[in-house]
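*Asks:* sequence? don't have it. structure:
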């Protein structure tokens, strides 16, 4: 799951001054924005975007927005060029231009990042007056 960290000092000031519902509202807005920004082929990735709330010793609240779909980090962060080999068969089978192709090895060029989670968090943070820091 792709993650960004919010400026904790700013959040602590915000949470002291407001109620827990502020965090809940912001987290739901990040989920809604991420669903709008998520690329759609089958809809599985978009449908899997959720928020999870955790508390540390009942004092600190933490909301995690993400997806449990195994390819979500690869969509959000992109991939480097890599080699694909068959795991259980002798060859890979795929279609190019309507023709079926078999190959023992494929040099995948990588995929560009589509940072829908990062953008959703940045958009909501900006609209709510939060600052974002990355670690």
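*Replies:* Alright, I've got the coordinates. Everything numeric here is computed off the predicted structure, so don't read it as measured data.
*Asks:* okay, CA-based contacts and neighbour counts for the rest of this
*Replies:* Fine.
*Asks:* mind checking the longest helix of this protein?
*Replies:* Longest helix of the chain, by residue count under DSSP state H: helix 20-37.
*Asks:* buried stuff in that one?
*Replies:* By 16 or more other CA atoms under 10 Å, the buried positions in helix 20-37 come out as 23-24, 26-35, 37.
*Asks:* likewise stretch 97-113?
*Replies:* Of the residues in stretch 97-113, none is buried (16+ other CA under 10 Å).
*Asks:* centre of the chain to it, how far?
*Replies:* Distance of stretch 97-113 from its chain centroid, counting by CA atoms, centre = their mean, to the nearest Å, is 25 Å.
*Asks:* check it against this one:
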């Protein structure tokens, strides 16, 4: 006896696309919420693209378009900052504006809001999303 499974593959694909789309939105929201807020630019630049089929898999891209997001996420080591031609700062310690040709920045601590928590964030979003899709 033959069984007609012609519609099964389409249902499975639709289910996967639905789960991935819901999970992508959840990861986008969670990553935005985890982003440090100083001006709000970093948070506003986190986005998720809709799932894209690539053979037998679906690709979801979560990204931060802010040019400095990797520095915030991963931190930086000590580094020089060169003026063009000068750097101008208000220095509270001396209570006045100061001018420098260069300074040695001590580096910044990693905030780890994006890359490190992403696998766990994605797994949790998939768990939540799978119960919300019906085909």
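*Replies:* Sure, I can see it. Note that the coordinates shown come from a computational prediction; the quantities given were computed from them, not determined experimentally.
*Asks:* which outside residues touch the longest helix of structure 1?
*Replies:* 15, 46-47, 49-51, 61, 63-66, 116-117, 119-121, 123-125, 128 (CA atoms under 8 Å, 6 or more residues apart in numbering).
*Asks:* what do you get for stretch 58-67 of structure 2?
*Replies:* Here stretch 58-67 of structure 2 has contacts from 16-17, 20, 24, 27-28, 41-42, 45-53, using CA under 8 Å, 6+ apart.
*Asks:* now stretch 101-120 of structure 2
*Replies:* 31, 34-36, 71-87.
*Asks:* what of stretch 47-57 of structure 1?
*Replies:* By CA under 8 Å, 6+ apart, stretch 47-57 of structure 1 touches 27-28, 31, 34-35, 61-69.
*Asks:* which two of those residues have the greatest separation?
*Replies:* For these, the farthest-apart pair by CA to CA is 61 and 69; their separation is 24.5 Å.
*Asks:* circling back to that earlier point, which part of structure 2 matches the helix or strand following the longest helix of structure 1?
*Replies:* Using DSSP states H and E, the helix or strand that follows helix 20-37 of structure 1 in sequence is helix 44-48. Using TM-score structural alignment, the residues of structure 2 aligned to helix 44-48 of structure 1 are 41-45.
*Asks:* which positions within that stretch qualify as buried?
*Replies:* Buried residues in stretch 41-45 of structure 2 (16+ other CA under 10 Å): 42-43.
*Asks:* ditto for stretch 45-53 of structure 2
*Replies:* 46-48, 50-51.
*Asks:* can you give me how far stretch 108-127 of structure 1 is from the chain middle?
*Replies:* Taking mean C-alpha positions (CA atoms, centre = their mean), stretch 108-127 of structure 1 and its chain are 7 Å apart.
*Asks:* repeat that for stretch 114-130 of structure 2.
*Replies:* 12 Å.
*Asks:* who touches the longest strand along structure 2?
*Replies:* Assignment by DSSP state E gives strand 79-91 as the longest strand of structure 2. Residues outside strand 79-91 of structure 2 that contact it (CA under 8 Å, 6+ apart) are 96-107.
*Asks:* cool, thanks, talk later.
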